[in-house]
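1. Model the following, please.
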Amino acid sequence: MKLDIIAGARPNFMKIAPIIAALEKVSDKIQYRLIHTGQHYDKKMSGSFFEQLGIPEPHVNLEVGSGTQAEQTARIMERYESLLLNRHSERSDNVAWESPKLETTFNGMSDWVLVVGDVTSTMACSIAAKKLGVGVIHVEGGIRSNDITMPEEINRMVTDSITDIFYTTSEVANENLRKLGHDESKIRYVGNTMIDTLLKNMSRLQKPAAWNNLSLKEKEYFVMTLHRPANVDEEA
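-> The predicted structure is shown next:
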């Protein structure tokens, strides 16, 4: 079986690490291409994650870069389609299509594409693949925020609407998919791969300098990251 694994943004890298580790154990049955779309391209949000999590170098980087939601979506779809149709060598853009790593795996169409989470790359590659008859596997399918103003919610809804197999993280996600009319046979409850990544890296965790500087005590503090527009755009 030929499988494309799509990773484009920081959350994706955390989620694909244990999947790739598992695939390496069945390489005689499943041949895969790891495709980095380049949605996140800064080393601190991309390259360093591959190094720290032990993820192999991608077979190809589509290098879509920054832009509006529509611009990124269009570039990802166009470039991934070129890869599937084996037309990438004809392109005149600056993508490193002649990657030596790409030459070590299959060319052209895959049998399945595996997408994770809810980023732009997830939706864009699902659409491009589905239009060419490639099966879509969605890891973290069925998750909903019920906030349609979130770009990620739109990505989830579109991706799930054309997914063939759902790998889910919770019974809540399973129920969301059932309510949408998806057949039970398409829903596979497998758990959260980010937990797998966390457990594998627990021994590498180090106490940050801020712990002592702030005189923190166990179970008496919270760590929060705020980045969604709804959380940070309005002054308190």
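2. going forward, measure contacts and count neighbours with C-alpha atoms only.
-> Noted.
3. hey, where'd the strands end up in the chain?
-> In the chain, the segments counted as strands under DSSP state E are 2-7, 31-36, 60-61, 112-116, 135-139, 165-168, 187-189.
4. Return the distance of the first one from the chain's centre.
-> This points to strand 2-7. 10 Å (C-alpha atoms, centre = their mean, to the nearest Å).
5. What of the third one?
-> In terms of C-alpha atoms, centre = their mean, the gap separating the centre of strand 60-61 from the centre of its chain is 14 Å.
6. which helices and strands does that strand pack with?
-> Where contact means 3 or more C-alpha pairs under 8 Å, 6 or more residues apart in numbering; DSSP states H and E, strand 60-61 is packed against strand 31-36.
7. this one as well, want them side by side:
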Amino acid sequence: MLTVDIIAGARPNFMKIAPIVHAIDADQSSIEYRLIHTGQHYDAKMSGDFFTQLGIPEPHYNLGAGSGSQAEQTGAIMRGYEQVLQTKPSDLCLVVGDVTSTMACAIVAKKAGIDVAHVEAGIRSGDRTMPEEINRLVTDAITDYFFTTSAKANESLRTAGIDDSAIFFVGNTMIDTLLKNIDRLRKPDFFDEQSLISGNYIVITLHRPANVDKPENLATMLNAIAESANGLPVIFPVHPRTRKNLEQLPQLPECIHVVDPQPYLQFIYLVKNAKAVLTDSGGITEETTVLGVPCMTLRDSTERPETVTMGTNELIGTSVSNIPPAMQRLLAGQWKSGQVPPKWDGKTGARIVEILKQLQVASQTRTNAA
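-> Have a look, this model is predicted:
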């Protein structure tokens, strides 16, 4: 029996682990898992709702890391996971994405002599000022098995010296979750209250430090979006990181409507029916690509280049002067159409489980031979 610890801590993680959990449950094979919630996102709006909506079982462990600085969160997660492994070791630690929990649990597992598998390995932005980029680099430096979403990620790993035998191009588990739930989407409560019309509003999400940590920068960006929206409602589900700085602004443009972070099914409904999405999130650019919704990334780099080269996303940058011309093209109906990248087909979770089973057999063969 292969015992796998599946690590989740922040909002994006839950969409990524759900297909793996469901595939293991459906397979009823010789794999058992322990779902470990690090507590990096501890608010129900950021994590708790996802367990219910995505059909994920309650975690076997909740490390309760809570808030704090990068170092404080990392330390709390590492201490909590170390205690779990000291009580009962696992055979494999499976981490997803690029959040603090990903890196912290990978380090603890390797120091405990436990193999690490990284889902969404190999993606790179090239921007080391992003905490997520550091998390990716550190995690992949100690990972044993690399599950990738794109040919570009495979190439990045090979360039770093990773042998092909450890790289598995499986696709995108976040898209598994999207496709599985596309017929279950729910209209947000505020949708009718604000008289929103499908295809006639814009969604924005902002949480990167460069965009939100200085209130004056945040105000300038919001004003530029509002002024170029041509009167369309702009719906802004506000991340807790952003809200504290938003509250320092004297006034928001009239067309910008601030709402709470939305549960998964409501948020995807909002995105699917939007005219466009402006974001600094990587995962949302993947979802808009599959949904065929125009997307503008308000960053100077992206770790998901396939959403630009193949999908509906364009890298606008952090200069607000780039927003009006991009919005003009959108409103003129001149936005590009995209296509779905290879293996973003809803079957990634099943592919990962099949590979885990093969790895288990290979490991048992080596043990018997020894």
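8. Mean neighbour count added to the strands of structure 1, as JSON lines?
-> Formatted as JSON lines, those follow (neighbours: other C-alpha atoms under 10 Å):
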{"stretch": "strand 2-7", "mean neighbour count": "22"}
{"stretch": "strand 31-36", "mean neighbour count": "21"}
{"stretch": "strand 60-61", "mean neighbour count": "22"}
{"stretch": "strand 112-116", "mean neighbour count": "24"}
{"stretch": "strand 135-139", "mean neighbour count": "24"}
{"stretch": "strand 165-168", "mean neighbour count": "23"}
{"stretch": "strand 187-189", "mean neighbour count": "18"}
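9. Can you add distance to A22 of structure 1 and give these back as a markdown table?
-> Below are the strands of structure 1 laid out as a markdown table (distance: least, C-alpha to C-alpha, whole Å):
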| stretch | distance to A22 of structure 1 |
| --- | --- |
| strand 2-7 | 13 |
| strand 31-36 | 12 |
| strand 60-61 | 20 |
| strand 112-116 | 14 |
| strand 135-139 | 14 |
| strand 165-168 | 15 |
| strand 187-189 | 17 |
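10. closest one to A210 of structure 1 among those?
-> strand 2-7 (31.5 Å; C-alpha to C-alpha).
11. helices and strands around the closest one, which ones?
-> strand 31-36, strand 112-116, helix 120-131.
12. quick one, which of the ones you listed is nearest to R178 of structure 1?
-> strand 112-116 (19.6 Å).
13. Aligned to V223 of structure 1, what sits in structure 2?
-> Counting by TM-score structural alignment, V223 of structure 1 lines up with V203 in structure 2.
14. Neighbours of its match, how many?
-> Applying other C-alpha atoms under 10 Å, we find 22 other residues in the vicinity of V203 of structure 2.
15. residues in contact with it?
-> V234, I235, F236, L270, V271, A274, A276, V277, L278 (C-alpha atoms under 8 Å, 6 or more residues apart in numbering).
16. So which of the residues you listed belong to strands?
-> V234, I235, F236, A276, V277, L278.
17. What's the separation between the last one and L315 of structure 2?
-> By that I understand L278 of structure 2. 10 Å (C-alpha to C-alpha, to the nearest Å).
18. who's more crowded, those two?
-> Taking neighbours as other C-alpha under 10 Å, L278 of structure 2 and L315 compare with L278 leading, 25 against 18.
19. Residue in structure 1 paired with that one?
-> Aligned partner of L278 of structure 2 by TM-score structural alignment: none.
20. Name the nearest residue to E175 of structure 1, sequence neighbours excluded.
-> Nearest residue to E175 of structure 1, sequence neighbours excluded (C-alpha to C-alpha, 6 or more residues apart in numbering): G142, at 7.9 Å.
21. Could you export the helices and strands packed on strand 2-7 of structure 1 as TSV, including distance to I162 of structure 1?
-> Below are the helices and strands packed on strand 2-7 of structure 1 laid out as TSV (distance: least, C-alpha to C-alpha, whole Å):
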stretch	distance to I162 of structure 1
strand 31-36	20
strand 112-116	12
helix 120-131	7
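22. closest one to L214 of structure 1 among these?
-> strand 112-116 (36.5 Å).
23. That closest one maps to which residues in structure 2?
-> Going by TM-score structural alignment: strand 112-116 of structure 1 matches residues 92-96.
24. Now the matching stretch on structure 1. Mean distance?
-> Mean deviation of stretch 92-96 of structure 2 relative to structure 1 after superposition (mean C-alpha distance after the TM-score superposition for structure 1): 0.3 Å.
25. Isn't L92 of structure 2 up against D115?
-> Yes: assessed by C-alpha atoms under 8 Å, L92 of structure 2 is found in contact with D115 at 5.1 Å.
26. rewinding a little: looking at the ones in strands among the contacts of V203 of structure 2, which is nearest A23 of structure 2?
-> Nearest to A23 of structure 2 among these, with distances taken as C-alpha to C-alpha, is V277, at 30.9 Å.
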